[in-house]
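J.: Structure here, sequence nowhere to be found:
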């Protein structure tokens, strides 16, 4: 998670089993998750992260990533929502 000027607030290391795009996530059902670029950077702002949280709630049931990682990702999203000028960044390969 970063602030508007790029300052890193918190970061986590992605679980190798969390790769919605390469695993073929349904783009109609998960528009935010299907937009995470595994090879580039993807950024969600505070407004977009609400939709991302909703998608993560249902994605948890079919995702093989660790419970700990999914909880950490959920917490990061909530931190973005709780402040101003915050963004969640997914950094690809």
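T.: Good, I have the coordinates. Please read all numbers here as calculations on a predicted model, not as lab measurements.
J.: use CA for all of it now, contacts and neighbours both
T.: Fine.
J.: Buried ones in the strand or helix carrying residue 88, by neighbour count?
T.: Following DSSP states H and E, one finds residue 88 within strand 86-91. Buried residues in strand 86-91, counted by 16 or more other C-alpha atoms under 10 Å: 86-90.
J.: ok, structure two:
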């Protein structure tokens, strides 16, 4: 499981959500087509800033509907991050 967090610029956790259930289909994502999602790693942290979040959201829209509820959680956390400046969306691996 990759947890989702919204953090401010000094690292304070402002919001937390159950994240992405890692499965092999995420490994098979085409890096050329979905580079933001393909960059997720279950063993490391991945951070999206205000310039990268719109690209991530665009990629989420292109995923098949059967991907699961994690897609909606990521969208919700992106909205939380967009509420103020200097907020980052963190995918926290184990």
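T.: The structure has been received and is ready for your questions. These numbers come from a predicted model, not from an experiment.
J.: Could I get the TM-score for this pair?
T.: Once superposed, chain against chain, the TM-score is 0.82 (TM-score structural alignment, normalised by the length of structure 1); 89 aligned residues with a C-alpha RMSD of 2.0 Å.
J.: quick revisit: the strand holding residue 88 of structure 1 vs structure 2 - mean distance after superposition?
T.: After superposition onto structure 2, strand 86-91 of structure 1 sits on average 0.4 Å from its aligned residues (mean C-alpha distance after the TM-score superposition for structure 1).
J.: on that earlier part again, which one of the buried residues of strand 86-91 of structure 1 is nearest to residue 20 of structure 1?
T.: Of all the buried residues of strand 86-91 of structure 1, the one sitting nearest residue 20 of structure 1 is residue 90; the distance, using C-alpha to C-alpha, is 12.1 Å.
J.: Quick check: closest non-adjacent residue to the closest one.
T.: residue 42 (5.0 Å; C-alpha to C-alpha, 6 or more residues apart in numbering).
J.: List the contacts of the corresponding residue of structure 2 for that neighbour.
T.: The alignment partner of residue 42 of structure 1 in structure 2, by TM-score structural alignment, is residue 46. Contact analysis of residue 46 of structure 2 by C-alpha atoms under 8 Å, 6 or more residues apart in numbering lists 39-40, 90-93.
J.: again, only this time at 10 Å
T.: Shown in contact with residue 46 of structure 2 (C-alpha atoms under 10 Å, 6 or more residues apart in numbering): 2, 4, 36-37, 39-40, 89-93.
J.: before we move on, the earlier item: now the buried residues of strand 86-91 of structure 1 as a markdown table including distance to residue 54 of structure 1?
T.: Shown next, in a markdown table, are the buried residues of strand 86-91 of structure 1 (distance: C-alpha to C-alpha, whole Å):
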| residue | distance to residue 54 of structure 1 |
| --- | --- |
| 86 | 18 |
| 87 | 17 |
| 88 | 15 |
| 89 | 17 |
| 90 | 17 |
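J.: quick one, strands of structure 2?
T.: 2-8, 13-20, 46-48, 87-92 (DSSP state E).
J.: Most tightly packed of those?
T.: Comparing those by mean neighbour count (mean count of other C-alpha atoms under 10 Å), strand 87-92 ranks first with a mean of 23.
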